[in-house]
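S.K.: Sequence and predicted model, in that order:
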Amino acid sequence: MARSQHLLLVLFGFILSHQLAAQGSQSTPNVSSASGDSWAQLSADALHTGKPAWRPMLTYVAALHQKATHPAAWPFDYEWEDLGPGYVYGNAFGHWDVVHESIDVLPSYPTHALHQLLNDIKNQEPNGLVPGSIYMPGGLAKRDSVSWNKTTQGHPPLWPLAVQEYLSVTHDSTVLKTFYTPLIRQITWFENNRKAVGEGFFYNDILLKKWESGVDEGIRFDEVAKGALACVDATSHVYTLYQVAAQWAHLLGLDATYYELRAQQLRAFIQTSLYVPADGMFYDSWAVQDAKLRTLPFESMWPLVSGAATQAQADRYINSYLLNESVFLTPHPVATVGRKDPKFELRMWRGPAWNSMAYWAARGCLNYGRKDAAKLILEKALDDSAKQFKRTGTIWEFYHPLGGKPEQLQRKPTSKYNVPCRDYLGHNPLLAMARLYDAIK
């Protein structure tokens, strides 16, 4: 489809969304009358979720969500949840943390989840950029004003998956009239600002080291030369945007042809140009071309999470890497860097385990019918998280992949904050993980 036709689709989607809004209420989209729909319901559900040994931790997490929530304040229209009271850089909202937090409170408190997603798209820039982290006053950093990057740093666009979760729980399809246009605008932003040379998409980690991939100081960018080169995570994430856009377009009675075509093209690109059959591994484009640049970062799992991999590719990846104790299946999975990789170290995003990534890895396994792998990953991650909670009474930003003490890990050696944050919710969808575990037992 020609570019002009695509822009007409975007404009039509924008007009339609406003027409739909005019036909209905101007208030928050309706939320189905789910039982409770409250903090009390979240706490009550935590008492009956997962293994008994996990429940003290899960109850604590439920209470921590409420503690981390603030009244509506500019630039948000609704109550907003920060990354957790222990975040060393103060009160902050955004990046992919809000996605994990929203999914975590579903289905117990769908209204709160919806409000976070509405807050997330509220400050989308006119060009379609959805900001990364919005820093609010207060917190440990004692910031006195609101600030965020409005020009050069986005974030992994996973929020449409959280909207999909909300739809699954509430069956409230009226929210599509609110979220469709921001989705199309964000796709347009990626096409205009993060399109890789040839095919695929990139994050500006490779250009500016702004870490909009969400992986600060990731090993993939240690040696690579700067350039608009396709990143396996960014390409997989935008593939998901096209998929969701096509689904929503059908539901809204719009033409989904362009988004279906682009999804098909990206899927083929990921399966062939970001994959090395000899290794059974997905890589960034530069590592496919140069074997000396190949490493074992967890970002290689995103083709499975997005569903872009073939069944054969997924099975081989799961068996060779996700279930391999020398790679990602560490005592506390998923190691952010494969254990046997020379770059593995006990330092933030270069080895330690983040529970959010165990959650996405499990979802990736389930996309391909691998309940065995999903259950094992979730159980090991939750077992060790509960063990550390019993010992320390807190939820850690990230965990020791070898089952050691989180406080012995390094965060950022060049900063004054060189240990993982305590009471950190942004990457700890522990309730969602336990519910997923229950569903596949």
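M.R.: Ah, there it is. Residues are numbered from 1 along each chain as shown.

S.K.: Only C-alpha atoms from now on, for both contacts and neighbour counts.
M.R.: Will do.

S.K.: tell me the strands in this protein, going along the chain?
M.R.: For the chain, applying DSSP state E gives strands covering 69-70, 80-81, 92-94, 133-135, 275-276, 281-282.

S.K.: Next up, a structure to set beside the first:
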Amino acid sequence: MRRSLSAAIGVVALLPLTAVPAHASPAHRGDYSNVLDLRGTPTTSEPPEFNDISVFSDQGAWHAYALPKDPATYGGFTGPLYIAQEYPWWLSKAFSRIRLSENGRPIDLSRTTPKLSSLPGLLRQVYELDGLKLTLELRFGSAHTALVRAYVENTGHRARTLRVGWTGELLRPDAEPMKSAPSLKATGNGVQVDFAKVRKTWDYLTDGTERFQIVHAEPVRTTVNGDSYSTDLARPVTVRPRGTSALTWAETYTFNDAERRAEAPAVAGMLRSPERVAARGDERWRGYVARVTRGLPADRRRLAVKSVETLVSNWRGPAGAIKHNGITPSVTYKWFSGLWAWDTWKQAVGTAAFDPALARDQIRSMFDYQITPRSKDRPQDAGMIPDAVFYNTPAEGGGNWNERNSKPPLAAWSVWQVYLKDRDASFLREMYPKLVAYHDWWYRTRDHDHNGLAEYGATVDPANATEEDRRQAAAWESGMDNAPRFDASLGVKMLANTDASGKVVGYSINQESVDLNAYLAAEKHYLALIASRLGKWSDAARFEKDSAKVAGLVRARMYDAKTGFFYDSSMSADGGKTLTGRGRGIEGAIPLWAGVASKQQAASVRGKLVDPNEFATKVPFPTVSKSSPYFQSTKYWRGPVWIDQAYFALTGLHAYGYRADARTLADRLRTNASGMLGDRPLQENYDPLTGAPLNSPNFSWSAALLLALPD
């Protein structure tokens, strides 16, 4: 057994209060309580691939918490869930559970049914206990530290003297080397968990420098026994009648000594002035809530707040190879603790509705890895944005980093939408040359026949060694990984693209995709807007002229008058025909979002979008039309409804004047997508026929684009 005693034993520093101040915060009242059900208790340290426990995090922290479900864990917050660089794991069922006793007898928290609340910016538990009221609140004070406060209120008429302590135990992984990674240690002011070095590329990554640490504001003693610990307040607490006393502690997760040194003064400040931390957090969250609910009908405000909570809990601060604040797709899915390009472009648009600075940082997080002409390995890809970046680069043992393809070009649209929220022209100046370089890369490496229409493709990369590797990379580059239009069985082949010297600079699929070229036409338009704002008039004129040219090609080459819809087209050498035999996909609505369709074409597309046998299903806008021979309602990009594609379709309808249709279909989407208007998490996608949730819960771009939907 190891024991530690605070060096400063004396009178316990308790804050006398007449009421629990956080209860008065207007951001946390009624309407926005439990917009997400965050109750749950894990049974194993490794969550299932799709974690069924939703969690709360804030300020970019790499750890998160939930509310207890198992009475044995009452008095503590579930977890934490910590991210081992790239993968989420549970440290404990509830690592820090408060214990109260009186006259040598424990007060059993499981004898009562607590009121458990997730609120904008904090978690709260309230226990009514034989003349005592115990309130626990957890909120994040920084990107590394959660601040927890326990308020013990005496509701009776006599003074109460209580012993206070905390206990917890590790939820140790089942298999080595992860099983031996965490270790407990008592400290002078709490307890800490250190982590051994583990380099399991696809499961668990630590450097042996990580630490989770609890620091108490009051003097405490801690004893560690194997995988469990006990911390006791050095002196008993006496609470006068109708009085309240408060206890405070900080729970910090850091990756290395440098982070700990930088965080130490912040933790000390939080413990000295917890009320200031609470006030700052409440003010920030009041702002978030006010900005996203302003002007919304009452029945949609809880969904808006849920969207904000989803995005903020998926926010990760700079760490490892990630240099700026970014938002990951989902903290509750094993593979989604990194940053993807087109996720980022879409997430930034939604985040800008409540925090434009965070939205700008998200965009920077991807442009940090824009390929430059100075690249030793791939100078031909100058301007390219990689598909995905993670905590570890490949050189550091990360397997999820991906430069074998990019993602659809929506960056200029994203930058412009963020700019519109607070008119920060300095951000436009910062991003403009980078956006132009990214845009130019597409035409330099993805226009096989140089006809002004681009193709999805693959980079020259060791991971793209075979024809099938390159075809898969091209499908990934579209973002619609397994969509029927990319099936090899339907004639999809890869073509090498060369520069003037004959050197291969990339690969294209043998078809020109309608969504890609509509996106590129839109990007030219947004680049023109940015150039105009910066006074670059000749650039603006050139981009607008080029946008009109690409729009004309999309109208002429990618619209089939017979079926009244847009499709990918074959290459010029293969006749440049619309590929109608592959069925209709939701990508055919992108020309409306981009504003490149003629009014007549838009009217025909609108007919398909409002047809229940096409795209107006129970949950509208399946990725493949219900009429398609390739439609499968639950198979990723072959039928399920993705909120980004619904956003593009709804925005397109709205832009062409079909506002009543857009409102009707948007209401149907929100109503019929299971749990969307309730307390269930926002899903990666939904079954269009039943509304059932599919794939990853707590999905960021679903949250972001629900915030951005037109009224």
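M.R.: Nice, thanks for sending it over. Owing to the predicted nature of the structure, the values given are computational and were not obtained by experimental measurement.

S.K.: care to give me the TM-score?
M.R.: The TM-score (TM-score structural alignment, normalised by the length of the first structure) is 0.79; 381 aligned residues with a CA RMSD of 2.6 Å.

S.K.: that older thread, of the strands of the first structure, which stretch is the most buried?
M.R.: Highest mean neighbour count of the strands of the first structure: strand 80-81, a mean of 28 (counted as mean count of other CA atoms under 10 Å).

S.K.: Confirm Ser230 of the second structure sits in a helix?
M.R.: No - counting by DSSP: H, G, I helix; E, B strand; the rest coil, Ser230 of the second structure is located in no helix; its state is strand.

S.K.: how about the helices of the stretch 351-500 of the second structure, start to end?
M.R.: Using DSSP state H, counting those that start in this stretch, the helices of the stretch 351-500 of the second structure run over residues 356-367, 411-422, 425-445, 467-478.

S.K.: what about those helices, which gets the closest to Arg300 of the second structure?
M.R.: Nearest to Arg300 of the second structure among the helices of the stretch 351-500 of the second structure is helix 411-422 (21.0 Å), distances taken as CA to CA.

S.K.: contacting residues around the closest one?
M.R.: Contact with helix 411-422 of the second structure is made by 342, 345-346, 348-349, 352-353, 356, 359-360, 363, 425, 427-428, 431, 435, 522-523, 526-527, 530, as judged by CA atoms under 8 Å, 6 or more residues apart in numbering.

S.K.: still on that earlier bit, can the helices of the stretch 351-500 of the second structure go into CSV with extra columns for mean neighbour count?
M.R.: CSV is the format used below for those (neighbours: other CA atoms under 10 Å):
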stretch, mean neighbour count
helix 356-367, 23
helix 411-422, 22
helix 425-445, 18
helix 467-478, 22
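
S.K.: what separates the counterpart of Phe398 of the first structure in the second structure from Thr344 of the second structure, distance-wise?
M.R.: Matched by TM-score structural alignment, Phe398 of the first structure corresponds to Asn685 in the second structure. Note on Asn685 of the second structure: its distance to Thr344 of the second structure, by CA to CA, to the nearest Å, is 17 Å.

S.K.: between these two, who's got more neighbours?
M.R.: More crowded of Asn685 of the second structure and Thr344, by other CA atoms under 10 Å: Thr344, with 29 against 26.

S.K.: which position in the first structure aligns with that one?
M.R.: Aligned counterpart of Thr344 of the second structure in the first structure: Val98 (TM-score structural alignment).

S.K.: my guess is Leu15 of the second structure meets Val239, correct?
M.R.: No - using CA atoms under 8 Å, Leu15 of the second structure makes no contact with Val239, being 10.4 Å away.
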